[in-house]
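Trainee: Turn this into a structure:
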Amino acid sequence: MGELTSLPAEVSTQIFEACDDIVQLLALASTCKKVQSVWVSHSSTIIWAFGKSNIRCFDLALMVVRATTLVLKASQANSPPPTFPSMSALSGKALKPNVTELKEVLDMQHLVRCVEYMYFNSTRRDENLFGVVMLPSECRRGTHYGDDEEAWKDRFYRAMYQLLLAGPVLAAAYDAPFWGAKNEGNIVFLEHCTRKLSEENGMLDEMTTGDGFNEMDAEYARQFPVYNYDIVTDYSSVGKWREKEYESLFSPFAEWLVNEANARERRNPEPEFTDPKVEFSQFSEVTNNRGAVQDLMCLLAGYEHLICKFTNVNGKKGYGFRRHTDPSSVLPVQWKKRKVTIVLFGVFRVEEVTMPSIIENTVDVLLNIAVHPSLQDTDQASFDMSCIIDFIDQHSCGPDFGNQNPYPPAMFQLWFFTLRRHLHLGFLRGAFWQWYEGTVWEQFGTGDVFREPRWAIVQPYVEGKVSWYLGSELDDEA
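Mentor: Okay, the predicted model is just below:
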């Protein structure tokens, strides 16, 4: 120990950075006063180097933690979520992490590990984004990670962290009607965006506050561009206005994702896609943006699998997209638990997730989630964007595509915009076709997209065409 304490601080720092895990790192920091002083003086540099070497997607997880913290602080101050004009400002490259952020990164990592375990092992069968039953986890268990477990994990973890980053980054856009109504004193709109739960079965009941969400409420919501997602064309007057607004709302995140993914692809190209059995491989059309398309496909599959892993175990509100109360997921009192704060993409509310400390205990439960404790007694606890989306879905302005070729979920506007604006691509014809002829969502459910990095459902973008719709070559102006 005397030799260690006599070393220059720079050398001691390098020893810290060489630790194999967090337990070893913290044990070394507490050995004696001199070593502890090195830790205190250089902890940010040590954590940054250690995290990059030992924690998968460390910088991305750090960005999630920082963005979530900023939205939480704004919410606690009774203010709208902040905007994020620069993703790079959240990176450890801009500001090295501190000890508190390291703990929060480890909690975020535990969440993703729980989701990964549930992805392969959960006994639950829950609905997917289109309201049909999710393929059971045993469909994925046979192939598991594929030929390269580390590459699979990189894709999966990256997609989950990107989703957990998109939540706080885009919260300002999706929460705008609530803050607009709050500032304008539009109490009726806010009341109509509150859901109650049936006491009998704990499932979402109809909107029962006031007279329920109606056309006037929808007209108010449509003042905000993201709630015009059912206007499928980009050449109508509304479509042009919406696309212009999307530039400021979506581009910071979309451009960052595209640039990061393509840079990674240039540094470390993925193997070519060669499996003739899997359909919808259109990478012959994609030459310079393979990394970006891969990340977008993994992000899409990640959204499908992440959002169904949570339950409102407290039963107080019907928060979120098809989220329900599941008493069977109440964690036993004797279990050790961990908590993490997130802003879930598709819900856009600051919430706290309670997880079992032992990851394997997620095999037959959903993850408990509730409005963040510091916000439970505020009016923000009643913000429920699914009320708006459900009404717009039922009273759509677009053409009737029918059940077998439904509209993609509202959140898919991020993908439509990123593909079109930054990659000049669109979704493949028939991409969302279901039931008898559908194969895409089966492939998402079985995890092909994480095993096959060249899998994609894209084609060149053509202005004026709804590329993914099977029954129409050119759509009328909506």
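Trainee: Please make it C-alpha for all contacts and neighbour counts, starting now.
Mentor: Fine.
Trainee: can you pull the contacts of the spatially closest residue to Ser382 that is not a sequence neighbour?
Mentor: Counting by CA to CA, 6 or more residues apart in numbering, Ser382 lies nearest to Thr194, which is 5.4 Å off, once chain neighbours are set aside. Applying CA atoms under 8 Å, 6 or more residues apart in numbering, we find Thr194 in contact with 207-209, 382-384, 387.
Trainee: helix or strand for Thr194, which one?
Mentor: Using DSSP states H and E, Thr194 sits in no helix or strand.
Trainee: same question, Ser75
Mentor: helix 58-76.
Trainee: And the helices in the stretch 151-300 of the chain, which stretches?
Mentor: 176-184, 187-192, 215-221, 237-267, 290-306 (DSSP state H, counting those that start in this stretch).
Trainee: Ok, which of these comes nearest Ala456?
Mentor: helix 290-306 (6.3 Å; CA to CA).
Trainee: how big is the angle separating the closest one from helix 237-267?
Mentor: 110 degrees (axes from the mean of the first three to the mean of the last three CA atoms, to 10 degrees).
Trainee: tell me what helix 290-306 is packed against?
Mentor: On a contact count with 3 or more CA pairs under 8 Å, 6 or more residues apart in numbering; DSSP states H and E, helix 290-306 meets helix 149-174, helix 237-267, helix 440-446, helix 448-451.
Trainee: Now the second one, please; I'll put the structures next to each other:
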Amino acid sequence: MASPTSLPAEALTEIFDSCDTLQQAIALGSACRRFRSLWLSISSPIIRRLGRAEIRAFDDALVAVRATVIAQKHLADGELPPGPFPFHQLGPETNPPSHDELLGVFGYEHLAKCFENIIWHDLFKGTVGLEDFDEDPEGWETWRVGFHASMYRLFLIGAALCRAYQEPFFLRDDDRPRGFLQRLKTAISEEQYFVRSAFDLNDTQYLLKYPAYNFGDHEGHQQIFGPLVEFLVCLSKARAQGHQLKEVSSLFESMGFTNPPGFDDNEASTVFTELVQLLFTYYQLDGLYARLVTYQKRNGECIRSRTRLREKVHLQPKKTTVIIPGAFYPDEFCMPRQIEDAGKLLSVRPVDLSMKTAALSADFPYENLDILLQCLHRASGQPNKYDEFFSTHEPHYEFIQFLCQRHLGLRFSEEAFDPMKEESHYSLWEGERSVFDQTMQDIQAAMGMFTSADTEYEPYFEEMECMI
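Mentor: Below you'll find the model as predicted:
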């Protein structure tokens, strides 16, 4: 009897095409060298077909994996990620997925499930678990697809904007102050980095040269945010063609906003809905990531660091690398195999980047960008140009503000980030969970966050002359 390995390639290809799951196809491709070689050569269309059927928001995960690989490779080579970022290389239509990219998608899916588990238990203080949603499987699946897609888009954003935020730390600049950020580094080691004195005036003047750190430089923001925002909007518009959101075809009219030019009703509703979902996920990710940061003793000093791998995680290694927006540095997440253990065992550490360019600054890439941005935000006085009584959004949310004004004719409302107001960012997102239900009522819960913009584009912040 003939061995399966003796079958012609055409017949083996038909066998691969008949696989019902990715695991079946991968297992078949691992059977022998010939099967492995054939699988690697024909896997792309099979991966995409089965991946879309099995993995929530598969295309979004694939885009995020590719963006992270590009950014991480450049950083490891001692270079800034490319600018402009090569978004044209990310789409599955023009660049079919490979076997290695599928493994990356598996890692991102597992991490998204870990985040999902932690967030749901946090929202309900442990009184509601994922198993309680068996009564409404369709609604629960809608929630999960929206959450996973938003999480993957955040990973894309972190990779795509990494260059803009790491740029001040790249090659040495004659204008860079001597002892750049030394006061901040000292403040971090002493856990005193939230005081205004942690930021040196010369450091501030230097950072203001870079658009990502100058919150009022909206012309510069077009250069760093524009291509990313266009890419995200194109993704949303493409999804709008494939499905109609529940009850929200006239979302903008129902909220009293003017439908933005260049969008039909469903496209505008989809872009806004996915923006709201992205903002919710962003806020939750900020809080979760902050909990994974600790202080450790090193050479007698207290050094801020991500959590170290714990012994149990060493025994159950599932790892994936992500660039979190706000941190803009590659982090390796070590995940438990059992999702329900995520709250106890999920940990993160900075990726060890081996620099190849000796002329680089010792600070590149900089690991504490999240603290730097928070300090810069505080040092600016948080000037809200629409009402100085209210706080502004944190700096790494600026690209969302840019998207709102550039494409939707909206901006954050004056009181959106006021922690004392009922419909504020903090009150709304702290306990919100229904923004992924895609119904009129749930999406309108975010209405207080936004208002119509008066002009084509204006920064939410006042110019930062007070900082200089």
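Trainee: most tightly surrounded among the helices of the stretch 151-300 of the first structure?
Mentor: helix 290-306 (a mean of 24; mean count of other CA atoms under 10 Å).
Trainee: How about the contacts made by the residue nearest the centre of the second structure?
Mentor: With distances taken as CA atoms, centre = their mean, Leu154 lies nearest the centre of the second structure, 1.6 Å away. By CA under 8 Å, 6+ apart, the residues touching Leu154 of the second structure are 278, 282, 324-325.
Trainee: Now do the same for it: its match in the first structure.
Mentor: If you follow Leu154 of the second structure across to the first structure using TM-score structural alignment, you land on Leu163.
Trainee: Identify the residues contacting stretch 219-228 of the first structure?
Mentor: 173-174, 176-177, 241-242, 245-246, 388-389, 413.
Trainee: do that again at 7 Å, thanks
Mentor: 173-174, 177, 242, 245 (CA atoms under 7 Å, 6 or more residues apart in numbering).
Trainee: just to revisit the earlier point, looking at the contacts of Leu154 of the second structure, which one is closest to Leu111 of the second structure?
Mentor: Closest to Leu111 of the second structure, out of all of those and judged by CA to CA, is Ile324, at 12.4 Å.
Trainee: how many neighbours does the counterpart of Gln405 of the second structure in the first structure have?
Mentor: When the first structure is aligned by TM-score structural alignment, the residue opposite Gln405 of the second structure is Arg420. Arg420 of the first structure has 16 neighbours, counted by other CA atoms under 10 Å.
Trainee: wait, what's in contact with Arg420 of the first structure?
Mentor: By CA under 7 Å, 6+ apart, the neighbours of Arg420 of the first structure are 426, 461.
Trainee: quick one: what helix or strand has the nearest residue to Phe194 of the second structure once chain neighbours are set aside in it?
Mentor: Leaving aside its sequence neighbours, Phe194 of the second structure sits nearest to Cys375 (CA to CA, 6+ apart; 6.3 Å). Using DSSP H and E, Cys375 of the second structure sits in helix 369-379.
Trainee: how far off helix 182-189 does that helix point, in degrees?
Mentor: Using the same axes, to 10 degrees: helix 369-379 of the second structure against helix 182-189 is 110 degrees.
Trainee: thinking again about what came up before, same question for whichever helix or strand comes after the helix holding Ser75 of the first structure: list its buried residues.
Mentor: Counting by DSSP H and E, the next helix or strand C-terminal to helix 58-76 of the first structure is helix 99-121. Within helix 99-121 of the first structure, the residues that count as buried by 16 or more other CA atoms under 10 Å are 101-102, 104-121.
Trainee: counterpart of helix 99-121 of the first structure in the second structure, which residues?
Mentor: Going by TM-score structural alignment, helix 99-121 of the first structure sits over residues 99-121 in the second structure.
Trainee: Quick one: average offset of that stretch versus the first structure, please.
Mentor: By mean CA distance after the TM-score superposition for the first structure, the fitted stretch 99-121 of the second structure averages 1.2 Å away from its aligned residues in the first structure.
Trainee: Done for today, thanks.
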